[in-house]
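*Asks:* My questions concern the predicted model and sequence given below.
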Amino acid sequence: MDRVERFTNHQSVSSQYELLDEMMDCYGQAIQQLVYTYVKDYATAEDLTQEIFIKAFKKLHTFRHQASVKTWLFRIAMNHCKDYLKSWHYRQIVLDNDFVHNTIANEVQIEQRFMQQSEEKRLANAVLKLPLAYREVVYLYYYEEWTTREISQMTQKNENTIKTRLNRARKLIKNLLSAGGERMNDPLMNVKHAFDKTVFERVQFTENQKKKTLIQVDPLKQKKIEIMILQTLYDSTKTGFAILNDLKKRIGKEDFQNNEGSVYILLHQLESKRYIQSQWEDNKGAKIKYYHIENKGRKRLVEIENEEGNKTSFRLDWEGGLRG
């Protein structure tokens, strides 16, 4: 874990691959448990956990050591889960299934099943029934044992708001559990034990999940894709989105989608470099010694210097046209 905590954004692709492997060993279980508290479905939690680690791999260069690796991963995971809960798939498929299920069982049956559950199961289920805003802070405070200040920084909510949500969650849980005869000052004090003994017994980040995730970001595969991009670029007389269509055919739709961010970045750089070199050599008669590209939306600000020390700058649009 020490190596994971010390990692920098100046690693080679293969080193980043090894770091991802170690991150999954250290935090895979914790991330999948967190994800489950959002989506409340075992299969979905597995899929989203893999997506989160792939996203983290692609964002390694953004890590600035302003927080621990675990905190950084949790922030990525929480945002990813919230995006999923807003998605069309969740709203149309998952919620429709819940509606059908809930219309079959009446309120009396639900209450009877709840009363028959163990104390741990009742507490865990009660927490999972809380509104997301309350459920989130309860899990981070009682299970992960974060302070209200740390939760405030993570969620970017005022610390008083976090304390208010915790108090309201306690009242809601106390009212729900009072029917089962529980009497306690803080009904949430046993959340960690309750989750470990019930719902988390089936939440397991497996070696198979890890392997599937690593295959998605295999450095050798990435290198092959980069070579294909380079070859396609220099073989083709096309520009812009026409090249992207060629790439999709050459590397396959799935690999293209899995590596779309890398494809666009490398394509921008290679296409710009090729275009800049041709323009500069035609106009100045000397090869480029230095160039810098800064993305500005669909435009790129380019600064170049040739071997004779001449400098210039201009804007380059996606299709390769010069702008002043």
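*Replies:* Yes, it's here. Numbering: from 1, shown residues only.

*Asks:* C-alpha from now on. contacts and neighbour counts both.
*Replies:* Noted.

*Asks:* Which is the succeeding secondary structure element to the host helix or strand of residue 274?
*Replies:* Element membership of residue 274 [criterion: DSSP states H and E] is helix 260-284. Per DSSP H and E, helix 260-284 leads on to strand 288-296 as the next helix or strand towards the C-terminus.

*Asks:* relative to helix 260-284, how tilted is that following strand?
*Replies:* Interaxial angle, strand 288-296 versus helix 260-284 (axes from the mean of the first three to the mean of the last three CA atoms, to 10 degrees): 130 degrees.

*Asks:* who does the helix holding residue 274 touch, helix- and strand-wise?
*Replies:* Contact here means 3 or more CA pairs under 8 Å, 6 or more residues apart in numbering; DSSP states H and E; on that basis helix 260-284 packs against helix 219-235, strand 288-296.

*Asks:* for comparison:
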Amino acid sequence: MNERELIERVQKGETEAFKDLMAPYERRIYSLLYGMVGDHEDALELTQEVFIKAYRSIKSFRMASSFYTWLYRIAVNLALDFRRHWVANPEPKEASDPPDEGGPDSSLLRKELNEQIHRAMALLSAQHRAIVLLREVEGLSYREIAEIMGCRLGTVMSRLHYAREGLRRALEPYLKGGG
């Protein structure tokens, strides 16, 4: 069954179709939210909130737009609200360790790089962080990001440029061997 049919079934009240509709997005939504809030438990909770909000709002979804951009917009808005209203400490918590592949030296270097990237991302505004994650991790187009973020295409390009510059500046000492 394709996505459109699942959406129509859910809109008609078939709740069991909702699980099938959300299954392909669960991991991606969680990853996006984790990147934005920096905490596993918060990201899991927000993922559930995204799905609850999507379920409650699905009758208003119009097939003229892309479902995943609609769903991502819900996720980004919830994460931005979360960071704005409920997080006392704006810096994300320590990143979890990457999977161990290779010897202890490569594992240590990977862990250190992961921590540096996490710190650099924490320096970005929530808007810039969301755009970087949507573009670089999720691989969305500028147009899709603009739709999700509710802004113009030029704004997305500008924010992404400044976010990349901020990341470059933050990571420069580490990449030059000084970190």
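*Replies:* Great, that's in hand. Note that the structure is predicted; figures quoted are calculated from it, not measured.

*Asks:* Let's have the helices and strands packed on helix 260-284 of structure 1 in a markdown table, adding distance to residue 11 of structure 1.
*Replies:* Shown next, in a markdown table, are those (distance: least, CA to CA, whole Å):
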| stretch | distance to residue 11 of structure 1 |
| --- | --- |
| helix 219-235 | 12 |
| strand 288-296 | 21 |
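
*Asks:* Distance to residue 151 of structure 1 and mean neighbour count for the ones you listed - can I get that in CSV?
*Replies:* Listed next are these as CSV, based on distance: least, CA to CA, whole Å; neighbours: other CA atoms under 10 Å:
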stretch, distance to residue 151 of structure 1, mean neighbour count
helix 219-235, 35, 15
strand 288-296, 34, 15
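
*Asks:* Please work out which residues of structure 2 line up with the helix holding residue 274 of structure 1.
*Replies:* Counting by TM-score structural alignment, helix 260-284 of structure 1 falls onto no part of structure 2.

*Asks:* contacts for the longest helix belonging to structure 2?
*Replies:* Secondary structure of structure 2 per DSSP state H: the longest helix is helix 153-175. Contacts to helix 153-175 of structure 2, defined as CA atoms under 8 Å, 6 or more residues apart in numbering, come from residues 116-117, 120-121, 123-124, 128-129, 131-132, 142-143, 145-146, 179.

*Asks:* So among the residues you listed, which ones count as buried?
*Replies:* Burial by neighbour count, 16 or more other CA atoms under 10 Å: within the contacts of helix 153-175 of structure 2 this picks out 116-117, 120-121, 123-124, 128-129, 131-132, 142, 145-146.

*Asks:* Select from the residues you listed every entry located in strands.
*Replies:* The members of those all map outside strands under DSSP state E.

*Asks:* Nearest spatial neighbour of residue 305 of structure 1, chain-adjacent residues omitted?
*Replies:* Distances taken as CA to CA, 6 or more residues apart in numbering place residue 311 nearest to residue 305 of structure 1, at 4.3 Å, with adjacent residues excluded.

*Asks:* quick one: the longest helix of structure 2 to structure 1 mean distance?
*Replies:* For helix 153-175 of structure 2, the mean deviation from structure 1 after alignment is 1.5 Å (mean CA distance after the TM-score superposition for structure 1).

*Asks:* got a list of what the spatially most central residue of structure 2 touches?
*Replies:* For structure 2, the residue whose C-alpha lies nearest the mean C-alpha position (CA atoms, centre = their mean) is residue 32; its distance is 1.9 Å. Taking CA under 8 Å, 6+ apart, we find residue 32 of structure 2 in contact with 130, 133-134, 138.

*Asks:* That one corresponds to which position in structure 1?
*Replies:* Checking TM-score structural alignment: residue 32 of structure 2 goes with residue 34.

*Asks:* And residue 22 of structure 2, by the same measure?
*Replies:* Per TM-score structural alignment, residue 22 of structure 2 is aligned with residue 24.

*Asks:* what's the neighbour count on the residue mapped onto residue 175 of structure 1 from structure 2?
*Replies:* Following TM-score structural alignment, the counterpart assigned to residue 175 of structure 1 within structure 2 is residue 169. Residues lying near residue 169 of structure 2 (other CA atoms under 10 Å) number 12.

*Asks:* Residue 163 of structure 2 versus residue 169 of structure 2, what's the distance?
*Replies:* 10 Å (CA to CA, to the nearest Å).

*Asks:* circling back to that earlier point, what strand or helix carries the match of residue 32 of structure 2?
*Replies:* Here residue 34 of structure 1 is assigned to helix 13-39, by DSSP H and E.
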